[in-house]
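1. Attaching a predicted model along with its sequence, questions to come.
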Amino acid sequence: MGRTQRARETLDRLRDVIDRPATELHYTSPYQLLVAVILSAQCTDARVNQETPALFAAYPTVADLAKATPEDIYPYIQSITFPNNKAGYLAKMARQVMDRFDGAIPETPKALQTLTGVGQKTAEVVANVAFDRATLPVDTHVYRVAHRIGLVTRDATTPAKVSAQLKRIIPRSDWGDAHHLLILHGRYTCTARSPQCADCVLTDFCDHYDRLQRLPDPMPALNAQAGRYFCRTCDTYFDEPATHVDRYDIEQTACPRCGSMMVFRTSTGAPTKQPLDFRVND
């Protein structure tokens, strides 16, 4: 299956199981959305949604926020990650909007990125969600899911490269939908740890699922008293493993005697081999 067909099938199937492909951040205006997206960096949407009602009650408009100092803002966001930095970002951003854009949140990604605390992903999310601009932002979920399914190639090693490849295979009219569908799929099904493959509608053509199926089956009834690890290749127990870098440049646990990667943890019987996977490098 080619990547264009795979992308089409992915979006069609995810639309069938995701009722509302939209941001989970709560907002009622472009100003509120911009603030919420800035706060959501390395923080959950659920946490942001808990804290923003009080913040927006205290500062209902960008003009109100522009009058606040970081010290004023901090108590409203102290439970959010990096509250000191984000309080400073919000205070500067609001003043910049007042000074440079006459109090109106800019509508284009390029203009949004001139604001403090607004990177490419934040700018594209706001432009897409608040102003219906055709963007395809790539966060950690989109990056991971796009690679796992096989929508992008392995040399797409940055969010910008992933976005560029996705835009070539997904119609422009579907970019916004694709962004939300892939995020929600990554947040609730194709999770970073222990993906819920049994509940996934994409397994018949997902590269990551195929790699998981090729891992060795667990070995029950191993003798944990004989050692922490067991090598199936040479039938040996040991406590201190060696390492071996596989063809995907992943450092795998290996047998110190024969070098095999067919190694199992005796406490659980699970194989130690790790499948190829993808994370955004911060």
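-> That came through, no problem.
2. Please make it C-alpha for all contacts and neighbour counts, starting now.
-> Fine.
3. Would you state the helices of the chain in chain order?
-> Ranges of helices in the chain, per DSSP state H, are 3-17, 30-39, 45-58, 62-66, 70-77, 83-101, 109-112, 120-131, 140-149, 159-169, 175-188, 207-213.
4. Quick check: which of those helices is nearest to F238?
-> Taking CA to CA, helix 207-213 is the member of the helices of the chain nearest to F238, at 25.4 Å.
5. In that closest one, which residues are buried?
-> 207-209 (16 or more other CA atoms under 10 Å).
6. Was I right to think N128 contacts A178?
-> No. When contacts are counted by CA atoms under 8 Å, N128 is not listed as touching A178 (11.6 Å).
7. quick one: which of these two has more around it?
-> A178 (28 against 22; other CA atoms under 10 Å).
8. Now A130: closest residue in space, sequence neighbours ignored.
-> Excluding the flanking residues, the one nearest A130 by CA to CA, 6 or more residues apart in numbering is P30, at 5.5 Å.
9. Burial check on that neighbour, number of neighbours?
-> Residues lying near P30 (other CA under 10 Å) number 19.
10. One more: the one 3 residues further on?
-> A count of neighbours around L33, defined by other CA under 10 Å, yields 20.
11. distance of it from L39?
-> Separation of L33 from L39 (CA to CA, to the nearest Å) stands at 10 Å.
12. returning to that earlier point: how about a markdown table for the helices of the chain, with distance to R265 added?
-> Listed next are the helices of the chain as a markdown table, based on distance: least, CA to CA, whole Å:
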| stretch | distance to R265 |
| --- | --- |
| helix 3-17 | 35 |
| helix 30-39 | 41 |
| helix 45-58 | 36 |
| helix 62-66 | 55 |
| helix 70-77 | 43 |
| helix 83-101 | 41 |
| helix 109-112 | 49 |
| helix 120-131 | 40 |
| helix 140-149 | 26 |
| helix 159-169 | 35 |
| helix 175-188 | 28 |
| helix 207-213 | 17 |
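13. putting a second one here so we can go through both:
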Amino acid sequence: MSSKKPQSMLREASHQIIAGGSAGLVEICLMHPLDVVKTRFQIQRGTSDPTSYKSLGDCFRTIFRREGIFGFYKGILPPIVAETPKRAVKFFTFEQYKKVLNLTPLSPGVALSAAGLGSGLTEALVVNPFEVVKVSLQANRDSFKEQPSSFSQARRIIKTDGFGLKGLNKGLTSTLGRHGVFNMIYFGFYFNVKDAIPTNPDPTLEFLRKFAIGMVSGTISSCVNIPFDVAKSRIQGPQPVPGEIKYRTCFQTMALVYREEGSLPLFTFMESVQQTGALVSAGS
């Protein structure tokens, strides 16, 4: 019995690594240009700056004109390298947290949300160093050919600021908030709604049922965690004054952005998503 349990856990982990890693690789390749645009919007400070992007279309045009098509793929290597361990940690730890929490007097809905929170916090510890390198590369507006490699950038960060909260792990509190909040809402909402809506014997309709629930879960989770993502980008991106650290911690950054720029910059990328939706609607 004791030998079967480790084998079962190892098989479960390997399935999560293969399935999650493959899906994540496709997702990164398709969505990374939008992630670059998102980061550029989040780190800019108001449209009064002549270097700021005025709209989603302006951002796409400017990057393409000045940095070329490969400008949309700046910083793509760190998330690719991190994707397999990130997905494995996310889904495997969710299952383990869920098993432990099912033994507690918590209701199933609360237990699922708590398991999602735990998996998100664990995932954040793994992914944060890769995020620091990625954001620093995405913020660079030089030509793609002139940009340092991911490994060179990581070495530079370590040499200058070390591995700690000022170096390769800066913005950790915001990353913990981003992943913790997202997974807590996503897993809690997804599994509770999925169990509440009856399954469909038709494979196509059943796929659409799960797809729709997952899309709604992801949309709600993303809208709630955007302020954490903005804070992460501000902390990990270039500071307004070189050599002076303005954005230090998650909630300090949120409060500072709100005080100086208002509430809209904390949800800055939602405006871009709305513009995208309007363009798609117009085209259809």
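-> Sure, I can see it. Here the structure is a predicted model, which is why all the values come from computation and not from measurement.
14. Can you give me the TM-score here?
-> Scored by TM-score structural alignment, normalised by the length of structure 1, the superposition of the two chains gives a TM-score of 0.28; 121 aligned residues with a CA RMSD of 5.3 Å.
15. List the buried residues in the longest helix anywhere in structure 2.
-> Identified as the longest helix of structure 2 according to DSSP H is helix 4-43. Buried residues in helix 4-43 of structure 2, counted by 16+ other CA under 10 Å: 13, 16-17, 20-21, 24-25, 28, 32-43.
16. Counting by contacts, list what that helix packs against.
-> Applying 3 or more CA pairs under 8 Å, 6 or more residues apart in numbering; DSSP states H and E, we find helix 4-43 of structure 2 packed against helix 56-67, helix 77-101, helix 108-138, helix 203-236, helix 268-283.
17. Now do A242 of structure 1 against T4 of structure 1, distance only.
-> Counting by CA to CA, the gap from A242 of structure 1 to T4 of structure 1 is 41 Å.
18. I should have written A160 of structure 1 there, sorry.
-> From A160 of structure 1 to T4 of structure 1 the distance is 19 Å (CA to CA).
19. With L55 of structure 1 instead?
-> For L55 of structure 1, the distance to T4 of structure 1 (CA to CA) stands at 43 Å.
20. Kindly report the same for R13 of structure 1.
-> From R13 of structure 1 over to T4 of structure 1 (counting by CA to CA), the distance is 14 Å.
21. go on, H208 of structure 1?
-> 18 Å.
22. Next: G88 of structure 1.
-> According to CA to CA, G88 of structure 1 stands 42 Å off from T4 of structure 1.
23. With D177 of structure 1 instead?
-> From D177 of structure 1 over to T4 of structure 1 the distance is 16 Å, taken as CA to CA.
24. And these two? Which one has more around it.
-> Ranked by neighbour count (other CA under 10 Å), D177 of structure 1 and T4 place D177 first, with 19 against 16.
25. circling back: tilt between the longest helix of structure 2 and helix 203-236?
-> Note on geometry: by axes from the mean of the first three to the mean of the last three CA atoms, to 10 degrees, helix 4-43 of structure 2 and helix 203-236 are set 60 degrees apart in direction.
26. on that earlier part again, looking at the helices and strands packed on helix 4-43 of structure 2, which is buried most?
-> The highest mean neighbour count among the helices and strands packed on helix 4-43 of structure 2, using mean count of other CA atoms under 10 Å, belongs to helix 108-138: a mean of 23.
27. Quantify the burial of F230 of structure 1 by counting its neighbouring residues.
-> F230 of structure 1: 27 neighbours (other CA under 10 Å).
28. One more: A123 of structure 1?
-> Neighbour number of A123 of structure 1 under other CA under 10 Å is 26.
29. so H179 of structure 2 makes contact with G120?
-> Yes. Assessed by CA under 8 Å, H179 of structure 2 is found in contact with G120 at 4.6 Å.
30. Please identify the buried residues of stretch 87-103 of structure 1?
-> 87-98, 103.
31. Correction: the previous question concerned stretch 3-19 of structure 1.
-> Those buried within stretch 3-19 of structure 1 under the rule 16+ other CA under 10 Å are 3-4, 6-7, 10-11, 14.
32. now stretch 153-163 of structure 2
-> 153-154, 156-158.
33. next one: stretch 124-133 of structure 1
-> For stretch 124-133 of structure 1, by 16+ other CA under 10 Å, it's 124-130, 133.
34. how about TSV for these, with distance to P70 of structure 1 added?
-> Listed next are these as TSV, based on distance: CA to CA, whole Å:
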residue	distance to P70 of structure 1
E124	25
V125	24
V126	23
A127	25
N128	28
V129	27
A130	25
R133	31
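35. need the buried residues of stretch 153-163 of structure 2 in JSON lines with distance to G188 of structure 2 and secondary structure, can you?
-> Shown next, in JSON lines, are the buried residues of stretch 153-163 of structure 2 (distance: CA to CA, whole Å; DSSP: H, G, I helix; E, B strand; the rest coil):
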{"residue": "Q153", "distance to G188 of structure 2": "37", "secondary structure": "helix"}
{"residue": "A154", "distance to G188 of structure 2": "35", "secondary structure": "helix"}
{"residue": "R156", "distance to G188 of structure 2": "40", "secondary structure": "helix"}
{"residue": "I157", "distance to G188 of structure 2": "37", "secondary structure": "helix"}
{"residue": "I158", "distance to G188 of structure 2": "37", "secondary structure": "helix"}
